[in-house]
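>>> Show me how the following folds:
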Amino acid sequence: MSIILIGFMGAGKSTIAKRLGKEVVDLDQLIELRIGMPIADFFAEFSELEFRKVENEIFQEVIEKDWIIATGGGIVENEKNRTALAAHSQVVYLTSDFDTLWQRIINDDLTNRPLAQDKTKAKDLFEQRQKYYEAVADLVVEVAQKSPEEIVAEIQNKWRNE
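Model (predicted):
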């Protein structure tokens, strides 16, 4: 069964997924391959609503695979995705306080995040999504003061002991 990583932008979903195993799917990278452009460009050209449709479709394709899946931060906005996540038994919510995540977001030169252009709007989005992340998570891991290795160990220990 797969491990699915959820959480807000900057929580480290892609970084942790790569360290958890060999069969890794970064949903945002898969979407970019499918749409043939960066997500930020797709947002600008087509809209967030159209992006969410593509994201939901691809997520439904990969959720039943036996992979480590790093989702985008907004995956929980769709009710069908939340239902699928809630039915899954290995959903990990990587969490932190907003200020820590915001510092990571603005210091990330590799990613253009269309929903992180305004701190106030991003914080509102963070607060809106928290209840969804918490509702579907089987494991909540606080990431702010931990190394990637510590986070990976915490995730692995959760299912090793069950």
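
>>> CA only for contacts and neighbour counts going forward, please
Fine.

>>> Go through stretch 33-43 and flag the buried ones.
Neighbour counts over stretch 33-43 (16 or more other CA atoms under 10 Å) mark 38-40, 42-43 as buried.

>>> CSV please, covering these and showing secondary structure and distance to residue 75.
Shown next, in CSV, are the buried residues of stretch 33-43 (DSSP: H, G, I helix; E, B strand; the rest coil; distance: CA to CA, whole Å):
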residue, secondary structure, distance to residue 75
38, coil, 17
39, helix, 14
40, helix, 16
42, helix, 16
43, helix, 15
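
>>> Nearest to residue 102 among those?
residue 40 (17.9 Å; CA to CA).

>>> helices or strands next to the helix of greatest length in the chain in the packing?
The helix that spans the most residues within the chain, counting by DSSP state H, is helix 119-136. Here helix 119-136 touches helix 79-87, strand 91-95, helix 98-106, going by 3 or more CA pairs under 8 Å, 6 or more residues apart in numbering; DSSP states H and E.

>>> Which of those sits closest to residue 134?
Of the helices and strands packed on helix 119-136, nearest to residue 134 by CA to CA is strand 91-95, at 7.2 Å.

>>> Next, the second sequence, to be compared with the first:
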Amino acid sequence: MEAIYLIGFMGSGKTTVSQELAEKLEIAVYDTDREIVKLAGKTINEIFAIDGEEKFRDLESEVLHSMPLGDAVVSTGGGIIGSEKNRLFLKGKMNVVFLNADFSTIRERLKDDDTRPLLSQDNMEAAEKLYNLRLSLYREAANIEVDASGKSVSIIADEIILRMKK
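Below you'll find the model as predicted:
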């Protein structure tokens, strides 16, 4: 089976859904953010603070392009689609799933999260603007879109399995 890539805004459920999906399909799961931390030897917040967002995005691309091409679920960071190189890479894959959670759901999920560099100012207005800017990019890169608002993780995973290209 070709790898399954989950894309979407921060808080859309990519990490949680990827774990459930991998378990149901009995395949490996990878999280690009975790892989970046391993590669850099620093937390994402440290990379942003010390090396800057551009360095983080370079590492993000490097990790994405190093992921297994089969028998794996890959959970990506919310900004991975900001790079045209990454969008082209994803567009060439069979199973790229956009987990689309509406912004009110995301706001609720992220309200107490202080681990995300782009929310460090506790600025939901800026986050919503970024969300709206990225929507078309997620849709451009994905070939499956799943509504991730108000559904259980198990139901979302089942829907992805049903809609995947074999």
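
>>> what's the longest helix of the first structure aligned against in the second structure?
For helix 119-136 of the first structure, the aligned range in the second structure is residues 124-141, judged by TM-score structural alignment.

>>> compared with the first structure, how much does the matching stretch deviate?
With mean CA distance after the TM-score superposition for the first structure, stretch 124-141 of the second structure departs from the first structure by a mean of 0.8 Å once superposed.

>>> Tell me which residues of that stretch come out buried.
Neighbour-count burial for stretch 124-141 of the second structure, counted by 16+ other CA under 10 Å, picks out 124, 127, 131, 134, 137-139, 141.

>>> got it, and stretch 10-19 of the first structure?
Judged by neighbour count (16+ other CA under 10 Å), stretch 10-19 of the first structure contains these buried residues: 10-14, 16-18.

>>> quick one: stretch 42-55 of the first structure aligns where in the second structure?
Under TM-score structural alignment, the match for stretch 42-55 of the first structure in the second structure covers residues 47-60.

>>> Give the buried residues for that stretch.
For stretch 47-60 of the second structure, burial by neighbour count (16+ other CA under 10 Å) applies to 47-48, 53, 56-57, 59-60.

>>> tell me which of those residues is nearest to residue 32 of the second structure?
The shortest approach to residue 32 of the second structure among these belongs to residue 60, at 6.9 Å (CA to CA).

>>> mind listing what that closest one touches?
Contacts for residue 60 of the second structure (CA atoms under 8 Å, 6 or more residues apart in numbering) come out as 32-33, 36, 77, 80.

>>> Check the spacing between it and residue 27 of the second structure real quick.
Separation of residue 60 of the second structure from residue 27 of the second structure (CA to CA, to the nearest Å): 22 Å.

>>> again with residue 149 of the second structure
In this view, residue 149 of the second structure and residue 27 of the second structure are 25 Å apart by CA to CA.

>>> just residue 4 of the second structure next, same as before
As defined by CA to CA, residue 4 of the second structure lies at a distance of 10 Å from residue 27 of the second structure.

>>> who touches both of the two?
With CA under 8 Å, 6+ apart, residue 4 of the second structure and residue 27 have common neighbours 72-73.
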